[in-house]
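Q: Mind folding the following:
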Amino acid sequence: MKNQKKEVYNFQSEVEKLLQLMIHSLYSNKEIFLRELISNASDAIDKLRFLSISSPELYENNSDMKIQISVNKAQKTLIISDTGIGMTRNDTIENLGTIAKSGTKSFLQSLENKKNTLIGEFGVGFYSSFIVSKKVTVRTRFAGTKSDKGILWESSGSGKYTIETITKKNKGTEITLFLKEQEEEFLEIWRIKNIVSKYSDHITVPVQIQNYDEKNKTYIWEQINKAKALWILNKSEITDDKYKKFYKYLTHDQNNPLTWSHNHVEGSQEYISLLYIPKKAAWDIWNRDNKHGLKLYVKRVYIMDNSQAFLPNYLRFVRGLIDSNDLPLNISREILQDNSITKNLKKALTKRTLNILEKLAQSDNEKYQIFWNQFGLILKEGPAEDSENLNKVTNLLRFTSIKNNQPEQTLSLKKYISDLQPQQDKIYYITADSYTAAKNSPHLELFKKNNIDVLLLSDRIDEWMMNYVTEFEGKKFQSISKEDMSLNQLTHIKKVKNNDISEDMLNFLKKAKKTLGNKIKDIRFTQRLTETPCIVLSDSNEMTTQMAKLFSAAGQTVPELKYIFEINPNHILIKKICLINDDKQFNEWIKLLLDQALLSEKGSLENPHKFISRMNKLLLK
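A: Down below sits the predicted model:
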């Protein structure tokens, strides 16, 4: 019995746009609407089970949890019902009228760019109903409320929906799809069974379909899925195909995982973990504020999604679940963070994940490269976050280098160390804004001449990461844009002494030092350059150029950097400037050389107009 007038609402503008995208763009993959609705129903039952731990009255004397599907060919309707938690009036508005996600704009932009894989990649759930339906009704009642507090939600997906209060005897939700003319295949029992078996076989709730029993001439409820938690089975009982299907059910990802690890642990702690490494990054993986994490069960009872307590943030790409026998059933997110059991589990699962990646890197380089291309930037957050596993994380990093001669980061540190030059006891690297800038840096000239490989780092996070990655297998890391006296011995170059330099060159140095004054920390001749007239170096104890850029981009105050200005006395340009007798012209050339070196180092100048003007004037002389 209806007992409140019907109210009309407009969809949130993003929802309306989403509905149109789905209705018109997902026809080829339309069957997954049923997977989405079954998944939502399963979640609703999981939530009821969890809330009933502290409030058993929510069961309303009926703890029979199930999802039921029925068809009415005459009316062309498909009905999916569950005995889960149900929804209140506010729930229906929030869950069915809006997209409750952060970054909605970017979310929709991603959908437009990937129309064909939209649902599989983002799991947009309920809205997928409109791919096959001309109208959808939802009858629902929140567990524990009176029967006259039921809600009827209705929409044709055209921008509006209606809500009215109804009487609903049973808790839970019933969704009725009024199918479009061309979608009658979804009224066939065999078709529904195939879809459920394909996508939802491992849901722990029975999924039943109403079928006609010819023998007894009556309708019966027939269970389609196995309704047994896959993770509690022994590994020997589970095929690779079943692991892959469960991953797709768990994550809504249409791609197979790269690899996985399934473990039953007994001892001081008892738990089961099933961890997957995806093949592709989720659309919101770069937003550290979004919830990423494992699904948590306690003694097979669902507790929560996206629990971030069991893995560090730099492993947020890992998907899967943990089922603990030791945690209390009524644990909350807040208590979870400070729980000693949780901390031990996090430690164990972090090591297990790093072992999965190490094993993948050793056994299948091609697959590991797929992983690195997708998640390498996230893994680079690890050295700063996880000092305990620093060596393990560092071993998993991949780089490019001079000898690698390609932008793709495929080089491991073990491989780099295996190719060290005799007497080389450092791992050399350079950071820059881009791969092109790094590989063409004049700092590399000496290393190329002496066949010493240098790691080329050009991701924004690299400079920050290298503050924590200081050595690997006994070899210290050394930035080649910083002063390093030990390089002289390795490359057999001698420090330039005054008695090795002509009097004209000594005068050059003296005059240049006077011209530049306190703009630089020091000025000196060098033999490290072969093609370039001059460079600037950071002092070994000072902030690097790239680190200064990071601080500046973050709005931090950056102290003025003063560089060591090194000049190549053998370069023809330096020799010609040395012959200039006009002090004013000489000073302009020295300032131009410094700007040139700063431009090469920093990629920009504070006053580019002045630099261009000075260069033009000198070219005209």
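Q: drop to CA atoms for contacts and neighbour counts, all remaining ones
A: Fine.
Q: show me where the stretch 351-500 of the chain has strands.
A: Listed in chain order, the strands found in the stretch 351-500 of the chain under DSSP state E, counting those that start in this stretch are 400-401, 426-431, 455-457, 471-472, 475-479.
Q: Among those strands, which comes closest to E270?
A: Set against E270 and scored by C-alpha to C-alpha, the strands of the stretch 351-500 of the chain come closest in strand 471-472, at 34.8 Å.
Q: So which residues make contact with the closest one?
A: Applying C-alpha atoms under 8 Å, 6 or more residues apart in numbering, the set of residues contacting strand 471-472 from outside is 391, 394, 413, 477.
Q: Any quick ChimeraX command for the buried ones out of the residues you listed?
A: Buried residues among the contacts of strand 471-472 (16 or more other C-alpha atoms under 10 Å), as a ChimeraX selection:
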select :394,413,477
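Q: hmm, which two among the contacts of strand 471-472 are most spread apart?
A: N391 and F477 (13.5 Å).
Q: looking at the strands of the stretch 351-500 of the chain, which is buried most?
A: Highest mean neighbour count among these (mean count of other C-alpha atoms under 10 Å): strand 455-457, with a mean of 26.
Q: Residue nearest the middle of this structure, spatially speaking?
A: Residue closest to the mean C-alpha point of the chain, counted by C-alpha atoms, centre = their mean, is I285 at 3.1 Å.
Q: Spatially nearest residue to that residue (excluding sequence neighbours)?
A: When the adjacent residues along the chain are set aside, I285 lies closest to F317, with 7.0 Å between them (C-alpha to C-alpha, 6 or more residues apart in numbering).
Q: That neighbour looks like it's in a helix, true?
A: No. Looking at F317 with DSSP: H, G, I helix; E, B strand; the rest coil, it is coil, so not inside a helix.
Q: The closest residue to L152 other than its chain neighbours: how many residues sit nearby?
A: The shortest distance from L152 to any residue other than its chain neighbours is 4.7 Å, reached at R139 (C-alpha to C-alpha, 6+ apart). Using other C-alpha atoms under 10 Å, the number of residues around R139 comes to 24.
Q: Tell me the spacing between R139 and D46.
A: R139 sits 19 Å away from D46 when distances are taken as C-alpha to C-alpha, to the nearest Å.
Q: Next, the residue nearest to L152: secondary structure please.
A: Once three-state DSSP is applied, R139 turns out strand.
Q: contacting residues for it?
A: Contacts for R139 (C-alpha under 8 Å, 6+ apart) come out as 150-153, 168, 173-175.
Q: got it, and F375?
A: With C-alpha under 8 Å, 6+ apart, F375 has these contacts: 281, 317.
Q: Over to the one 5 residues further on?
A: The neighbours of K380, taking C-alpha under 8 Å, 6+ apart as the test, are 314, 397, 461-462, 465.
Q: any chance you could map the helices in the stretch 501-621 of the chain?
A: Using DSSP state H, counting those that start in this stretch, the helices assigned to the stretch 501-621 of the chain run over residues 503-516, 545-553, 572-578, 583-602, 608-620.
Q: for comparison, sequence B:
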Amino acid sequence: MTTNQPGHTFQVDLRGLVDLLSHHLYSSPRVYLRELMQNAVDAITARRALDPEAPARITIRTGVGGGITVQDSGVGLTEADVHTFLATIGRSSKRTADGDLDLAEARADFIGQFGIGLLACFVVADEILVVSRSAKTPGAPAVEWRGRSDGTYAIRTLPAGTVTEPGTTVTLTPRADGSQWLEPGTVLQLARHFGSLLRYEVAVVDRHGEATRVNDTPPVWERAYRSPLARREALAAYGKATFDFTPLDTIDLDIPLVGLKGVAFVLPTPAHPTKRSGHRVHLKGMLLSDQATELLPDWAFFAACVVDTTGLRPTASREALYADETLAAVRDAIGERIRQWLTGLAASDLALLRRFLDVHHLAVKALARYDDELLALLLPWLPFETTDGTVSLDEFCRSHPVVLVTQTVEEFRQVSSIAAAAGLGVINGGYVYDRELVHRLPQVRPGTTVTDLDPETVTAHLDSVDPGTELAAAPFLARARAVADRLGADVALRSFQPVGVPAMLVDNREARHDRRRAELSAGADDLWAGILNSLSSSAPRAQLILNHLNPLIRRLAELAGTADPQLTETAVEALYGQALLLSRRPLRPSDHALLNRSFLGLLDFATQAAGAPAADNGTKDPR
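A: Below is the predicted model of the structure:
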């Protein structure tokens, strides 16, 4: 038979709890001041629920015995409140208790929600002294609560008249390893950092009695200005002071559903898509986080925001936003506001739109993939790398009704110079989003044709040489094919512009994959080599296309019957190496060796022609 045992009370090791707070919940000991300011703001809010005309001020005094005091004109605490709230870990004084003021409606105005704020002070203080007089009970005496980091505390009622006005004063006595956080300069900096948008007056007073106000309200975006230009200049100055850059433009944010207002500042320089801006989020005026990366959609990496909200939920540490459906809805709403700003630019300020796209076209391309309306509006203005240079699609399509697009950057580099000389309009589709967007161009610009371009397509636009010319060049081509065969390529003789390009290397994707498989197979064990070899295909090999219009190629063809065969082979290797460099593909060690060997070999032949004896310098191909 089971017997019910009497209930037991959890025992709390305050030192262990303080260690948990300082090393796991809070990111830094500096949050102690935010918690004190937060409690002061909530106390004033509670008193104003009783008396809307009550004073609203928070005074932070530094240089008090090495510590600080934080004094507020809030609702204060009775002796019963002190026993209930300060001596009970985890209970918030904002909660309703029997016989207390019903603050259920006012609670939405409170910043603190978790009831552990005062304990954060133990990360920097050995002792916390709270002196408070309640505004709820006229004539009630002031109460003193003294808590120590060893977990002990004492409470006493002060003589009548000791505290003349309702409110609370908290004094911190620093601990040895936390004194730097209570230094006057640090306190002033932290007060400004956390409290710049608080709705009540906050001042830091030094030991000489000099007061410095730390908050500047109302926020810059809620003030009245003499003109739209003056407002824009004020917002830009605020962005410069906050983020250390002068924004390209500013975007007003207003989401009444969660009481969110603020500004998005457009970065004036490119930002990497994977690097999110640290947005500053204030909760009812108190800084919650200056690294809230989750506030904006991923594609909006070109903006940094400052917002104040009343409806978003903080995490337990109150240093980040709680990821819930409300935050997701806010993120979508801010994304829609930025999208409206973009469409507004297209309708009213094309000069600013062009400046924006020059800097942040990648973000717009990411958004346009999923937004047909924005695609139709902005795609013609977006810049792309083409055979006509980096131009907008609108400008490019005026000259090229048939648009060819490559699948990789390497393919574009192989064919761009030849395609441009042949009058072909080619766009580099190898960058992220580009090929996908170019293929949607006919939706926006009817009558435009978009086709994928393979390097072999370009060779079809090159002029063939007449049979007699090719027959005369047969000895040269035979030696060139022998060299190219060792390099895994074929040789073709064509005529193409520009004349200054002696050779072009055309390499399709299948050939590159086969070559890569062969390289991996050569360095693999028997098992992997067999697997890789089984994956090989019969794809056509790369082509070294020699330009018969180039004087050097014609001269080599004419001399092939009488010149030293080694000279011809070295020249073909040099042509292959130059074509490799022109394609701007990554060079393998064997490619570097070929370039070095052919360069030194040609120098050797040049010095022999000048009358110097041949030198065995290792440039001859041992094969």
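Q: Tell me which of the helices of the stretch 501-621 of structure 1 lies nearest to D82 of structure 1.
A: In this view, the helices of the stretch 501-621 of structure 1 are compared for proximity to D82 of structure 1 by C-alpha to C-alpha, and helix 545-553 is the closest at 51.0 Å.
Q: what helices or strands is the closest one leaning on?
A: Applying 3 or more C-alpha pairs under 8 Å, 6 or more residues apart in numbering; DSSP states H and E, one finds that helix 545-553 of structure 1 makes contact with helix 462-465, helix 583-602.
Q: Can I get those helices in CSV including mean neighbour count and distance to D338 of structure 1?
A: Shown next, in CSV, are these (neighbours: other C-alpha atoms under 10 Å; distance: least, C-alpha to C-alpha, whole Å):
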stretch, mean neighbour count, distance to D338 of structure 1
helix 462-465, 19, 28
helix 583-602, 18, 44
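Q: Could I get these in JSON lines, plus columns for distance to G382 of structure 1?
A: Rendered in JSON lines, the data for those read as follows (distance: least, C-alpha to C-alpha, whole Å):
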{"stretch": "helix 462-465", "distance to G382 of structure 1": "8"}
{"stretch": "helix 583-602", "distance to G382 of structure 1": "27"}
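Q: and of those, who's closest to G84 of structure 1?
A: Using C-alpha to C-alpha as the measure, helix 462-465 is the one of those that comes nearest G84 of structure 1, at 46.6 Å.
Q: which secondary structure elements does that closest one contact?
A: In this structure, helix 462-465 of structure 1 packs against helix 545-553, with contacts taken as 3+ C-alpha pairs under 8 Å, 6+ apart.
Q: what angle do the helix it packs on and strand 426-431 make?
A: Going by axes from the mean of the first three to the mean of the last three C-alpha atoms, to 10 degrees, helix 545-553 of structure 1 is angled at 40 degrees with respect to strand 426-431.
Q: Mind listing what's buried along helix 545-553 of structure 1?
A: Of the residues in helix 545-553 of structure 1, 545-550 count as buried by neighbour count, 16+ other C-alpha under 10 Å.
Q: if we can go back for a sec, for S200 of structure 1, find the nearest of the helices of the stretch 501-621 of structure 1.
A: Taking C-alpha to C-alpha as the measure, the helices of the stretch 501-621 of structure 1 were each checked against S200 of structure 1, and helix 545-553 came out nearest at 46.6 Å.
Q: how far is that closest one from where the chain is centred?
A: When distances are taken as C-alpha atoms, centre = their mean, to the nearest Å, helix 545-553 of structure 1 is centred 23 Å away from the chain's centroid.
Q: quick one: contacts of the stretch of helix or strand D323 of structure 1 belongs to?
A: Counting by DSSP states H and E, the element that carries D323 of structure 1 is strand 319-324. In this structure, residues lying in contact with strand 319-324 of structure 1 by C-alpha under 8 Å, 6+ apart are 247, 250-251, 270-278, 293-300.
Q: Would you show me how to pick out the buried ones of these in ChimeraX?
A: In ChimeraX, a selection of the buried entries from the contacts of strand 319-324 of structure 1 looks like this (16+ other C-alpha under 10 Å):
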select :247,250,251,271,272,273,274,275,276,277,278,293,294,295,296,297,298,299,300
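Q: Please narrow the contacts of strand 319-324 of structure 1 to those residing in helices.
A: Residues from the contacts of strand 319-324 of structure 1 lying in helices, with DSSP state H as the criterion: 247, 250-251.
Q: can you redo the residues you listed as a markdown table with distance to N95 of structure 1?
A: A markdown table is the format used below for those (distance: C-alpha to C-alpha, whole Å):
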| residue | distance to N95 of structure 1 |
| --- | --- |
| Y247 | 25 |
| L250 | 20 |
| T251 | 19 |
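Q: Could you single out the nearest of those to I192 of structure 1?
A: Scanning those for proximity to I192 of structure 1, where the rule is C-alpha to C-alpha, the winner is L250, at 19.7 Å.
Q: Could you check how far the closest one is from Y563 of structure 1?
A: Summarising the geometry, the distance separating L250 of structure 1 from Y563 of structure 1, computed by C-alpha to C-alpha, is 54 Å.
Q: swap in I535 of structure 1?
A: 9 Å.
Q: Between these two, which is the more surrounded one?
A: Using other C-alpha under 10 Å as the criterion, I535 of structure 1 and Y563 rank with I535 on top: 27 against 23.
Q: Which among the helices of the stretch 501-621 of structure 1 is found nearest to T470 of structure 1?
A: Of all those, it is helix 545-553 that lies closest to T470 of structure 1, at 15.3 Å by C-alpha to C-alpha.
Q: tilt between the closest one and helix 583-602?
A: Compare the direction of helix 545-553 of structure 1 with that of helix 583-602 by the same axes, to 10 degrees and you get 80 degrees.
Q: what's helix 545-553 of structure 1 in contact with?
A: Under C-alpha under 8 Å, 6+ apart, the answer for helix 545-553 of structure 1 is 431-433, 460, 463-464, 538, 557-558, 561, 601-602.
Q: repeat that with 7 Å
A: With C-alpha atoms under 7 Å, 6 or more residues apart in numbering as the test, helix 545-553 of structure 1 has contacts from 431-432, 463-464, 558, 602.
Q: Same check on stretch 448-466 of structure 1?
A: Here stretch 448-466 of structure 1 makes contact (C-alpha under 7 Å, 6+ apart) with 380-381, 383-384, 399-403, 421, 428-435, 438-439, 447, 491, 546-547.
Q: Can you check the distance spanned by stretch 311-319 of structure 1, start to finish?
A: The distance separating the two terminal residues of stretch 311-319 of structure 1, taken as C-alpha to C-alpha, comes to 10 Å.
Q: For R517 of structure 2, see how far away G530 of structure 2 is.
A: Here the distance between G530 of structure 2 and R517 of structure 2 works out to 11 Å (C-alpha to C-alpha).
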